[in-house]
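J.: Predicted structure and sequence below. I'll ask about it afterward.
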Amino acid sequence: MSARYEVLEAVADFARSTDARDWVTLRGLLADDARGYGTDGAEQVIAQMRTHLDGCGPTQHLLGNHRVSFASEEKARVWSYGRVMHIGAGDKTGQTLELFGEYDDTWVRQAKGWVLHRRAFEISISLGDWGVLRKAQ
């Protein structure tokens, strides 16, 4: 299996785990010193993600147009177009937030496999109600 394939499988697992709210699997896909979603450290990254998704309804992180560049055998930079749909829950039922943009990730290979070290998401289009992103009620 090629390193490109392996790292893109990790990218896909991260999206699937996010949509499933599978925080245990997500933790395994993060480097201890991960940086993303406006914070540093794997536990803090997950906590930040939960402040947006625990009170949100279903989501889908659809990724494509991947570009992969290897700095070494243990470090890859991955750019992926993202189309992310969030469905409101509770008093936000019927509301949606859809984001279009590009993820800029750095992944590192560790003994357990590829883990996310750094993530940024450059939003180019947002449609809908940002209020669907919230903590559990």
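T.: Nice, I can see it.
J.: Please count neighbours and contacts with C-alpha atoms only from this point.
T.: OK.
J.: My guess is G64 contacts Y81. True?
T.: Yes - using Cα atoms under 8 Å, G64 makes contact with Y81 at a distance of 5.3 Å.
J.: let's bring in a second model and compare:
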Amino acid sequence: MRRLLDRAEIADVQIRYATGTDSRDWALFRTCFTDVVEVDFSAGFGQPAARLQADDWVAMTAPRMESFTATQHQITNQVVTFDGEDRATGVAYVRASHHLPTSTGDSDQTVYGSYTNQFERTADGWRICALKLTPLWMTGNFGIFQAALPGAADVTAP
């Protein structure tokens, strides 16, 4: 019975991750992580994996996501395997849609792929201690990610 409850809690963490991102609720987003988190988006976006304070990860993520008019992260097909009582790996499909009206083409960009996240049981429940995104393919205007960088030139449609 405990494993079923653990699986449900881990699924809830991933739902909070998506909901916090898309609703711009950064306090909710922060509840998904241990105090230190390894973030690896290298497969799709080129930056190397990094071990960060979770507060710094939230501070880096917030301005980028807030630059989009809207985002929608759908996390599905979650499979959780346990490594002892207090560690687990969760693999889940992701479809991450990003919208930013632009005068330079399509206003949307969508990433299809998977998250492979490492979880750790803490005093506050299960939390992500390592986050890895593996894109399988992307569609739409890849330029809107660059345009969403804080300080980027305004490419929004008049």
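T.: That came through fine. Quick caveat, the model's predicted, so the values are computed rather than measured.
J.: tell me which element R83 of structure 1 falls in.
T.: strand 75-87 (DSSP states H and E).
J.: and that strand, which stretch of structure 2?
T.: Counting by TM-score structural alignment, strand 75-87 of structure 1 falls onto residues 87-99 of structure 2.
J.: Tell me roughly how far that stretch lies from structure 1 on average.
T.: On superposition with structure 1, the mean distance recorded for stretch 87-99 of structure 2 (mean Cα distance after the TM-score superposition for structure 1) is 0.6 Å.
J.: what does that stretch contact?
T.: 10, 68-83, 107-121, 144 (Cα atoms under 8 Å, 6 or more residues apart in numbering).
J.: and if you look at stretch 126-137 of structure 1?
T.: 50-57, 86-89, 92, 95-100.
J.: Return the set of buried residues in that stretch.
T.: 130, 132-134 (16 or more other Cα atoms under 10 Å).
J.: for stretch 33-47 of structure 1, same thing?
T.: Neighbour-count burial for stretch 33-47 of structure 1 [16+ other Cα under 10 Å]: 34-37, 40-47.
J.: how far does it sit from the chain's center?
T.: On the basis of Cα atoms, centre = their mean, to the nearest Å, stretch 33-47 of structure 1 sits 11 Å off its chain's mean C-alpha point.
J.: Next, the distance between the ends of that stretch.
T.: End-to-end distance for stretch 33-47 of structure 1: 14 Å, by Cα to Cα, to the nearest Å.
J.: cool, stretch 28-35 of structure 2 as well?
T.: Using Cα to Cα, one end of stretch 28-35 of structure 2 lies 14 Å from the other.
J.: Can you tell me which of the contacts of stretch 126-137 of structure 1 are buried?
T.: Among the contacts of stretch 126-137 of structure 1, the ones that count as buried (16+ other Cα under 10 Å) are 50, 52-57, 86-89, 92, 95-100.
J.: Cross these against helices and list the overlap.
T.: Counting by DSSP state H, these place 50, 52-53 in helices.
J.: Tell me the one among these nearest to G113 of structure 1.
T.: R50 (24.0 Å; Cα to Cα).
J.: what's that closest one in contact with, if anything?
T.: Contact analysis of R50 of structure 1 by Cα under 8 Å, 6+ apart lists K135.
J.: which one in structure 2 is aligned with it?
T.: Using TM-score structural alignment, the equivalent of R50 of structure 1 in structure 2 is A62.
J.: swap in H66 of structure 1?
T.: Under the alignment by TM-score structural alignment, H66 of structure 1 pairs with Q78 in structure 2.
J.: That match and S67 of structure 2, how far apart?
T.: Separation of Q78 of structure 2 from S67 of structure 2 (Cα to Cα) stands at 29 Å.
J.: Kindly report the same for H99 of structure 2.
T.: Remark: distance between H99 of structure 2 and S67 of structure 2 (Cα to Cα) = 9 Å.
J.: quick one: what's aligned to I125 of structure 1 in structure 2?
T.: By TM-score structural alignment, I125 of structure 1 lines up with W137.
J.: got the contact list for the nearest residue to its match once chain neighbours are set aside?
T.: Distances taken as Cα to Cα, 6 or more residues apart in numbering place Y112 nearest to W137 of structure 2, at 5.5 Å, with adjacent residues excluded. Taking Cα under 8 Å, 6+ apart as the criterion, Y112 of structure 2 is in contact with 93-96, 135-138.
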